[in-house]
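>>> structure for this input, please:
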Amino acid sequence: MSNWVRVAPLEEIPKLGARVVRSKEVDIGVFRLEDDRIYAVNNSCPHKGGPLSEGIVYGDRIACPLHSWKISLVDGKADEPDVGETACFNTKIEDGVVYLELKE
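Okay, here's the model as predicted:
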């Protein structure tokens, strides 16, 4: 079963910026790209656990603020030569509001 959680109005998430949603199990970074696409991934880098929401968004990737690992916001995988991945979460925009799907 899933549960859609309201994050924020789209306009309150800066382009190339993020918001953090805290669930019972994990913190989730919700990212807005330059073209207004929204992606959500586990906020912890697979390398050393850096807070991805504090990294730099470019294209559809995030650069971890600790060691500059590049993580795809589309599939959560690290760019080569690094190896690892983080969990991705479904998002949607309805009536200008961003929602995040949490599994129950």
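
>>> from now on I want contacts and neighbour counts done on CA atoms only, so please keep to that.
Fine.

>>> show me the contacts for the residue nearest in space to the middle of the chain.
In the chain, the residue lying closest to the centroid (CA atoms, centre = their mean) is residue 40, at 3.1 Å. Residues near residue 40 by CA atoms under 8 Å, 6 or more residues apart in numbering: 28-31, 73, 88-91, 100.

>>> from these, pick the one nearest residue 52.
residue 29 (6.9 Å; CA to CA).

>>> would you map the strands across the chain?
2-9, 17-22, 27-32, 38-42, 56-58, 61-63, 70-72, 88-89, 91-94, 97-103 (DSSP state E).

>>> next, count neighbours for the closest residue to residue 21 other than its chain neighbours.
Nearest non-adjacent residue to residue 21, counting by CA to CA, 6 or more residues apart in numbering: residue 28, 5.1 Å away. Per other CA atoms under 10 Å, the neighbour tally for residue 28 reads 25.

>>> how about this one, so we can line them up?
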Amino acid sequence: MSEWKKICLVTDIPVLGSRRVSRAKGIDVAVFRNDQDQVFALLDRCPHKGGPLSQGIVFGTSVACPLHNWTIGLADGCAKQPDEGCTPSFSCKVDAGQVFLDAAELATLALDLQPPRAGPGASSGALGDESFAVQAPQTA
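Alright, predicted model coming up:
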């Protein structure tokens, strides 16, 4: 039997939008809500170049990656043809208006994947032999 972790209320996720869920280890998880109030959870990393899917455009049961417009299925994390590749999906459920993710999957799924080394999803970079942290610009 799965142990479920409460993430947020469905209404905390914008319609046709997403929220990011940070994990103790590994890449963040993006939780999406479509116009039918269905909720989906994927690793916040496009299978193409590692773009942040949480910044993509949600339509139907898909999200368009903000970097190269790849269409990723929200139910399975797989790119739509002609593109190929998948990003891990996380089990989620909605109960009484609250969104839950599988706690075991949050703790263990896709920990071996690294964030991209460049672009909007990057968290670190390198110049020659020197490594550095990357921080997203602050918005007002």
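
>>> circling back to that earlier point, show me which pair in the contacts of residue 40 of structure 1 is furthest apart.
Largest separation among those by CA to CA: 73 and 100, giving 14.2 Å.

>>> okay, those two: which has more neighbours?
Of the pair residue 73 of structure 1 and residue 100, residue 73 is the one with more neighbours under other CA under 10 Å, namely 26 against 23.

>>> can you tell me how far residue 99 of structure 2 sits from residue 15 of structure 2?
Per CA to CA, to the nearest Å, residue 99 of structure 2 is found 14 Å from residue 15 of structure 2.

>>> my error: substitute residue 107 of structure 2 in the last question.
Residue 107 of structure 2 sits 27 Å away from residue 15 of structure 2, going by CA to CA.

>>> neighbour count for those two, which is higher?
residue 15 (18 against 13).

>>> wait, what's in contact with the more buried one?
Residue 15 of structure 2 makes contact with 33-35, 37, according to CA under 8 Å, 6+ apart.

>>> now the two most distant members of those residues.
By the measure CA to CA, 33 and 35 form the most distant pair in the contacts of residue 15 of structure 2, at 6.9 Å.

>>> residue 20 of structure 1 -> structure 2?
Counting by TM-score structural alignment, residue 20 of structure 1 lines up with residue 20 in structure 2.

>>> so what's that match up against?
Residues near residue 20 of structure 2 by CA under 8 Å, 6+ apart: 28-31, 44, 54.

>>> what about 6 Å?
Listed by CA atoms under 6 Å, 6 or more residues apart in numbering, the contact set of residue 20 of structure 2 reads 29-30.

>>> what do you get for residue 65 of structure 2?
Applying CA under 6 Å, 6+ apart, the residues near residue 65 of structure 2 are 53, 56.

>>> residues shared between the contacts of residue 33 and residue 35 of structure 2?
In contact with both residue 33 of structure 2 and residue 35: 15-16, using CA under 6 Å, 6+ apart.

>>> which non-adjacent residue is nearest the residue nearest to the centre of structure 1?
residue 30 (4.3 Å).

>>> one step back: of all the strands of structure 1, which one comes closest to residue 79 of structure 1?
Among the strands of structure 1, strand 70-72 comes nearest to residue 79 of structure 1, with 5.5 Å by CA to CA.

>>> and the closest one, what does it pack against?
For strand 70-72 of structure 1, the elements it packs on are strand 61-63, judged by 3 or more CA pairs under 6 Å, 6 or more residues apart in numbering; DSSP states H and E.

>>> list the contacts of the strand it packs on.
Counting by CA under 6 Å, 6+ apart, strand 61-63 of structure 1 makes contact with 55-56, 69-73, all of which sit outside it.

>>> many thanks, I have nothing further to ask.
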